[in-house]
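Chemist: for reference, the sequence and a predicted model appear below.
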Amino acid sequence: MLSLNCDRDEGKFPLGPLQIIPTFCRFASYLETFRHDGVNMGICLLWRYVSMLASAFTLMRAKADFVHQFIRNPRKMGSITPSSDALCRTMVDSVAWSGQLRVAELGAGDGVLTRRLLAQMAPDATLDVFEISSALAQKLSALNDERMTVRTCSAEYLNGSYDAIFSGLPLLSLSPELRDAILQAVYHALGPNGVFVQFQYTSLTQPDLSRYFTWERQRVLKNVPPAWVYRCTRHYAP
């Protein structure tokens, strides 16, 4: 900090002209440095703000697309909001991710859970995604992962043998005939030690699950609305 003092007793200025000039030059240099750093800081803050706005806009657009699909066909979508991180994490943690697994996802929607599954899967694992909405199926295909196959058809056409099957289908919104057909398909497609993970917003479908599976459930409050995650295994042939 620059300090200029006068000697009151003698009435003299302690710095001569040749001394004052370099001092003010240094002071001007400090001001220029401060101005330059301030501009850089302002640019950084502005860029960070713009990036945050862009991320928020992308998220809002994705949710708007999901809401649009819900309005077009609420019975197929089941919920007006995508699954939360907490719900996806609870579902993924219901499976032991070891070895070359064959995985299926029923009613993938906008791919929130799909991305989690792909991130958890081994390089030699496979994922068959069933999504009846052609618009959402197209977005899922854009994930461009060679381990994934997107099938634009109903989950009742599920066949083969899977180690894990994940479902976000709104079972209660389906007709009893279609609901039973899908659960039968899941039962027959599930391997001997396979796991079927289904989330629901209500427990009213528990009798349907009990016809085919032994299950345990976990409540997820950090979701809109709160949901139940059912971890199901085969117990007997219906």
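Modeler: Happy to help now that I have it. Numbers count the residues shown, from 1 in each chain.

Chemist: all contacts plus neighbour counts: C-alpha atoms, from now on.
Modeler: Fine.

Chemist: how about the longest strand along the chain: buried residues?
Modeler: Ordering each strand of the chain by length in residues (DSSP state E) puts strand 190-200 first. Using 16 or more other CA atoms under 10 Å as the test for burial, strand 190-200 gives 190-191, 194-200.

Chemist: same question for stretch 106-114.
Modeler: Those would be 106-111, 113-114, for stretch 106-114 by 16+ other CA under 10 Å.

Chemist: below is structure B, check it against A:
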Amino acid sequence: MSRMLGQWGVFFRGFVEHPRMVGSIIPSSGFTIRKMLEPVKWDECRLFVEYGPGVGTFCAPVLERLRRDGRLIVIDTNELYIDYLNRTIDDSRFLAVLGSAADVELIVQDAGFDHADYVLSGLPFSTLPNGVGPEIAAATHRVLRPGGAFLVYQFSAAARDFMAKHFAHIEQGFELWNVPPCRLFWGWKDDAA
């Protein structure tokens, strides 16, 4: 089925095989992508990290905006998605890692960076195994540079609850033109952190 339907088939297969780890049955809309990426200062972004990239819905828009010496690291626990991304994205700035977002600090360090400028997540925080959501939020805060941001799109407010323990400044939004409509959060790491 994934061969016949291409990207949609791969995404749907990933959802069927791991429904608790995939946030939606279809990829995010262009409206969600634009709104989520709007606050990013691309000229200052050397490392952009994404958790749960799925079939790469955000990858092309990020790579289009990312500076020439920048890097995009995507992290997913689903080998199906990592294999698909490695086959379909041919950009020297792109790195797909099979692993857990909770290990972001080690992944970033292994890629030769001290910190990330922005981290994007569409992971379904409300259905992650116990303890994983708080662990990811804490690791994300530690890996971000001061002034960087954790960008999260969700269908529930669970992610915001985990983010609030680490990010004092969280902006919120909502995107109606997505299936289903989703909540948007931008958690900014304090410059003094």
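Modeler: Here it is on my side, so go on. This structure is a prediction, so every number in the text was calculated from the model and none was measured.

Chemist: which bit of the second structure covers the longest strand of the first structure?
Modeler: Here strand 190-200 of the first structure aligns to the second structure at residues 144-154, judged by TM-score structural alignment.

Chemist: how close does that stretch sit to the first structure?
Modeler: Here stretch 144-154 of the second structure, set against the first structure after superposition, deviates by a mean of 0.7 Å using mean CA distance after the TM-score superposition for the first structure.

Chemist: count of residues packed around Asn178 of the second structure?
Modeler: Look at Asn178 of the second structure: counted by other CA atoms under 10 Å, it has 17 neighbours.

Chemist: map it onto the first structure.
Modeler: Aligned partner of Asn178 of the second structure by TM-score structural alignment: Asn223.

Chemist: do you know how far the nearest residue to its match once chain neighbours are set aside is from Ser210 of the first structure?
Modeler: Nearest residue to Asn223 of the first structure, sequence neighbours excluded (CA to CA, 6 or more residues apart in numbering): Ser84, at 5.3 Å. Using CA to CA, to the nearest Å, Ser84 of the first structure is found at 26 Å from Ser210 of the first structure.

Chemist: compare these two (neighbour count), which wins?
Modeler: Ser84 (17 against 13).

Chemist: what lines up with that one in the second structure?
Modeler: Taking TM-score structural alignment, the alignment pairs Ser84 of the first structure with Ser29 from the second structure.

Chemist: pretty sure that match contacts Glu175?
Modeler: No. Using CA atoms under 8 Å, Ser29 of the second structure is not in contact with Glu175; the gap is 9.2 Å.

Chemist: counterpart of Lys165 of the second structure in the first structure?
Modeler: So, by TM-score structural alignment, Lys165 of the second structure is matched to Arg211.

Chemist: what number of residues lie near its match?
Modeler: 16.

Chemist: what's the host helix or strand of it packed up against?
Modeler: Here Arg211 of the first structure, judged by DSSP states H and E, is contained in helix 206-212. Using 3 or more CA pairs under 8 Å, 6 or more residues apart in numbering; DSSP states H and E as the contact test, the elements touching helix 206-212 of the first structure are helix 176-189.

Chemist: hey, which helix is longest across the first structure?
Modeler: In the first structure, taking DSSP state H as the definition, the longest helix is helix 17-72.

Chemist: in the helix or strand that it is followed by, what counts as buried?
Modeler: Where DSSP H and E defines the elements, the next helix or strand beyond helix 17-72 of the first structure is helix 74-77. Within helix 74-77 of the first structure, the residues that count as buried by 16+ other CA under 10 Å are 76-77.

Chemist: if I look at Lys139 of the first structure, how far off is Phe166 of the first structure?
Modeler: 19 Å.

Chemist: neighbour-wise, which of these two wins?
Modeler: Phe166 (26 against 13).

Chemist: the more buried one matches what in the second structure?
Modeler: So Phe166 of the first structure corresponds to Leu120, using TM-score structural alignment.

Chemist: can you report how many residues neighbour Ile107 of the second structure?
Modeler: 20.

Chemist: which one is it nearest to, not counting chain neighbours?
Modeler: Nearest one to Ile107 of the second structure, counting by CA to CA, 6+ apart, is Val97 at 8.0 Å.

Chemist: just say helix, strand or coil for that neighbour.
Modeler: Secondary structure assignment for Val97 of the second structure (DSSP: H, G, I helix; E, B strand; the rest coil): strand.

Chemist: show me what contacts it?
Modeler: Applying CA atoms under 8 Å, 6 or more residues apart in numbering to Val97 of the second structure gives the contacts 73-76, 82, 107.

Chemist: could you redo the last one with a cut-off of 10 Å?
Modeler: Residues in contact with Val97 of the second structure (CA atoms under 10 Å, 6 or more residues apart in numbering) are 51, 73-79, 82-83, 86, 107.
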